[in-house]
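Asker: Provide a 3D model corresponding to the input given below.
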Amino acid sequence: MSARIDLPQVRHMGRARLTAGLDRFQRLDLAAHTRVHPPLPRPTRDDVLDLAERVDLRGRGGAGFPFARKARAAVAAAGRTGTRPVIVVNGAEGEPPSAKDRMLLARAPHLVLDGACLAAAAFGAEEIVIGVAAGSPGEVSIPAALDERDLPCPARTVRLPERFVSGESGALIRGVNGLPVQPAAVKTRAAEGGTGGVRRRPTLLSNAETWAQLAVAARLGPEAYAAVGTAAEPGTVLLTVNRPAAAPLVVEAPFGTGLGDVLDACGLRPGDGVLVGGYHGAWLAPADAAGAALSRTGLAEVGGTLGAGAIVALPADTCPLGEITRVAAWLAGESAGQCGPCRSGLPDAAEALAVLAAGAGGPAVLDDVRRALGGAQGGGACSHPDGTARFVLSALDVFTRDVEAHVAGAGCGRPVLGVLPLPRDESARLEVDWSRCAGHGLCGVLAPGLVRLGPHGYPASTTVPVAPWQEHGARRAVNQCPALALRIRRPERAPGRPR
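Answerer: A predicted model of the protein is given here:
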């Protein structure tokens, strides 16, 4: 394992728990880990379930589902079916503004593995599976950590595509099972096993921070664990605070800490608005953000959501609508494209937002955005349409003045600085050769969700990004174009980047 890992800096407010030792060590190998953290106890099954309930341990990947409830369901299903459960660590953090799980897997891998091994031993697990994003530091760090320690059962690392949808629990389990990494068309519960589990076994899945929190709680006990945080939400939480033109910070803070205090500690101000919860989260007005408490309850009181704990304060020198449009287009392309909201609703909303951002729309186009997102909510195979709708609709409410300026046609006059982080654009593009195009319109029939025709039958855009699920339609359009006016162009990949 390399001694140098290019990862976000780490800070803590109050006493460090998950981030303990990271001020002295770039990465905690087993020797450093045992110097920083006391020995891990060996609780029984009932001890682990009782501990998780007493500290109200909830998933830190975004949904906030009670860990004890999932664990009880998996244990019960294993007993009912005569099988042993599988423990899964979800480290496939595909959200650009979030870096906390990547940081843990790379810098404190043994703390995450402590939690997974503790549960595996207590529940008699058959296997531990750690899902990591391809090309992420965890792809090297976790196997190195597994080689250093004794394990209660076999363990393996599974490499998953670096895409937003890879972090969805159902998509991750499908990837572990060797299937396409996309949410299942029919929602199933991993804890029950069957088609929703790893090799049809009852599966207990949580994200990397949740497993690390379990290890901390087991060492401290419920009373000491609850000494920080709030009465309803004890303990600490990891936050990724994104900064313009600077690397993000991963901050550990007690639940209930003021959002304004966290921003101050990172040298930031609320600016024009603050995104909390990442790209499936919600925007807060500056005044609401400054006074909000960082907890599920505190954020809900001002219309926010904790989600994956990613925070972005939007400065006043960038165009809010332009920033939102960039992310909406990316989210539309990151979907699995297997249900109506993702195939139509999200692309329609992204296209309408682009028209508004260019100052070429009006009130009717704004209505189109709201209509497309409203139709996308509540009907998808996973939470992607709902999360995207929350991100965009809350932005329209917070950045009202900017939206009104673009609806009026003049726009806000500010450039789009790209403050909201996005990965390098590596999507294929469908290109139109105007010297050949004769306006047959066949491409619009073969790839209706990709090519939109103008009033005279010609494509409305010269280059169109192609999502993975749109590639089949794009190839059909290229192969069957009577004028041979279409081609698919793929970007050059950075040296060393995995294919």
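Asker: going by C-alpha atoms from here, please, whenever you check contacts or count neighbours.
Answerer: OK.
Asker: check the gap between Gly91 and Glu139 for me.
Answerer: Gly91 is 10 Å from Glu139, where distance means Cα to Cα, to the nearest Å.
Asker: for the two, indicate the residue with more neighbours.
Answerer: Taking neighbours as other Cα atoms under 10 Å, Gly91 and Glu139 compare with Gly91 leading, 30 against 22.
Asker: one more, for comparison:
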Amino acid sequence: MTSPIAVSNIGGPRLTLGFDRFERLDLERHLAVHGKLFTPVLDDLVKMAEQVDMRGRGGAGFPFARKLMAVAAQIDYPSSEEAVLLPGEKEGRRRSSEDAVVVVNGAEGEPGSAKDKVLLNRAPHLVLDGAAIAATALGTQRIIVAVEDDEAARSVRAAISERRMPARVVRLTERFISGESGAVIRAINGENPIPPGVKVRASDSGVDGFPTLLSNTETFAQLAVLTSLGADLYASAGTEEEPGTTLLTIGGTQVVEAPYGTPLQEVLDHCDVPPGQGVLVGGYHGMWLDPQKASLATLSRSGMRQVGGTVGAGIILPLTQGTCPLGEVTRIASYLAAQSSGQCGPCRLGLPDVVRTLNALNDGSGFVDDVRRAAGIGRGRGACSHPDGTARFVLSAVDAFEADIEMHRYGGSCGLPVFGVLPLPVPTGSEGRVAIDWSRCDGHGLCAYLVPELIQLDRYGFPVVLGTDIPAWMERDVQRAVAMCPALALRVTNGMTEAPARRS
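Answerer: Prediction:
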């Protein structure tokens, strides 16, 4: 198995221990490198996680001990001599510990991230150790590993077979929103793999309605390292407030393990990657830092907050010199708009509006205040965090690339091409876009009525098409609009078979 992702470390390996000797750690190599599995009881595991303030590595940074306790509150776990009801609980509410489920969220739908794929491909047993530790502490054997990548799925299945453990692998659709916890649970349950639209805690009702502990791949690997080293030795790396190491994906092509507290500039120098025109930290739901702020940033939650950034899921994307910053931002915003599940107003109408205001800013006809308004209007009102994360990405870009935006506003361009240096998925051929045959269009305006998310009318009544891929949830509406166009001018191109309207 050969990985195209370069893996290294700063200050010594933990999660990546053995990577310098082995391309993949099978069970024998894993035991030689990491030793035998140690499974503390729940109370001890919670204390260790609390002592080092272990947080989830999927982006939200939720305390892992609280997740454990939330699931334990729903079941009669082995360490309790009898079922002790919490304040306000009713008799019979708790489930058997055997009903609990542990889910490893290996969905890595964001194009700029590779750390979880690296762990699942090269150190699958470390991840399974962490899942087994949590499952044993909760008194269950139900472990599910949810993955998007074919190679990762094969690696995990092989590791499960080696261990002869009662775990299973579930394949997820590769989409940006696939990793949202509710979407993962729905996918495992055989439902439409999109966020549920309402807040449902997995600890209350997750897989098959049972209490579920769900965390991302690196979090479970970190749990295995914590249990192996013990809290004191684990805390010998990192800072006093944020102990330990974390995995970072740099530029979409390098994965680095580094201690918390490491200067961001040191990480970039280690990878031989300059900060360029700015650095995106936290991925496409993260925040942009201009070069000056990037030079002051440290790799920690508090360090990033001081410069207006976020660690998020550990994705760091420097924007190289020579490409148009505003064009790159617009390109990613268009992708994010097309990746929504279309369940709520902020996704259906708000994100396309953000793209329109960015397009206007690109050609010099728009205003920064319009972008801020469009990005902010739906914040906190979405069915999931996708609109908020996209708004955060766009609003931070407006601040970080102020000089470039001014050049666009007054000259219609900054003079730089858009090279597309920020990573996006390789097209599969299934993508499609709305197009207008201007030799036929008479400006009836029906298309804008049928698909206002993608088409609006200009002041003369002619359609203006949003330049994004057609979201999956809109495909039926678009085909209906194509079929109903009175002038046979509307069509779908680029990937989907070109389909002009036809009269019956």
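Asker: could you quantify their similarity as a TM-score?
Answerer: Both chains were compared after superposition, and using TM-score structural alignment, normalised by the length of the first structure their TM-score is 0.92; 477 aligned residues with a Cα RMSD of 1.6 Å.
Asker: excluding its backbone neighbours, what's nearest the equivalent of Val403 of the first structure over in the second structure?
Answerer: With TM-score structural alignment as the matching criterion, the partner of Val403 of the first structure in the second structure is Ile405. In space, Ile405 of the second structure comes closest to Leu326 once its chain neighbours are excluded; the distance is 6.7 Å by Cα to Cα, 6 or more residues apart in numbering.
Asker: now do Thr462 of the first structure
Answerer: When the adjacent residues along the chain are set aside, Thr462 of the first structure lies closest to Val432, with 5.1 Å between them (Cα to Cα, 6+ apart).
Asker: element containing the match of Val403 of the first structure?
Answerer: When elements are assigned from DSSP states H and E, Ile405 of the second structure belongs to helix 402-411.
Asker: what's in contact with that helix?
Answerer: Outside helix 402-411 of the second structure, the residues within contact range by Cα atoms under 8 Å, 6 or more residues apart in numbering are 324-326, 361-367, 398, 413-414.
Asker: buried stuff in it?
Answerer: If you call a residue buried by 16 or more other Cα atoms under 10 Å, then helix 402-411 of the second structure has these buried ones: Asp404, Ile405, Glu406, His408, Arg409.
Asker: that one vs the first structure, mean deviation?
Answerer: Its matched residues in the first structure lie on average 1.0 Å from helix 402-411 of the second structure after superposition (mean Cα distance after the TM-score superposition for the first structure).
Asker: helix or strand right after that helix?
Answerer: With elements assigned by DSSP H and E, the helix or strand that comes after helix 402-411 of the second structure is strand 433-436.
Asker: so the residue most central in space within the first structure versus Leu49 of the first structure, what's the distance?
Answerer: Centre of the first structure computed as the mean C-alpha position; nearest residue by Cα atoms, centre = their mean is Glu95, 3.6 Å away. Distance from Glu95 of the first structure to Leu49 of the first structure, counting by Cα to Cα: 30 Å.
Asker: ok, now Ser98 of the first structure?
Answerer: 29 Å.
Asker: and these two? which has more neighbours close in?
Answerer: Neighbour totals were compared for Ser98 of the first structure and Leu49, and Ser98 leads with 27 against 20 (other Cα under 10 Å).
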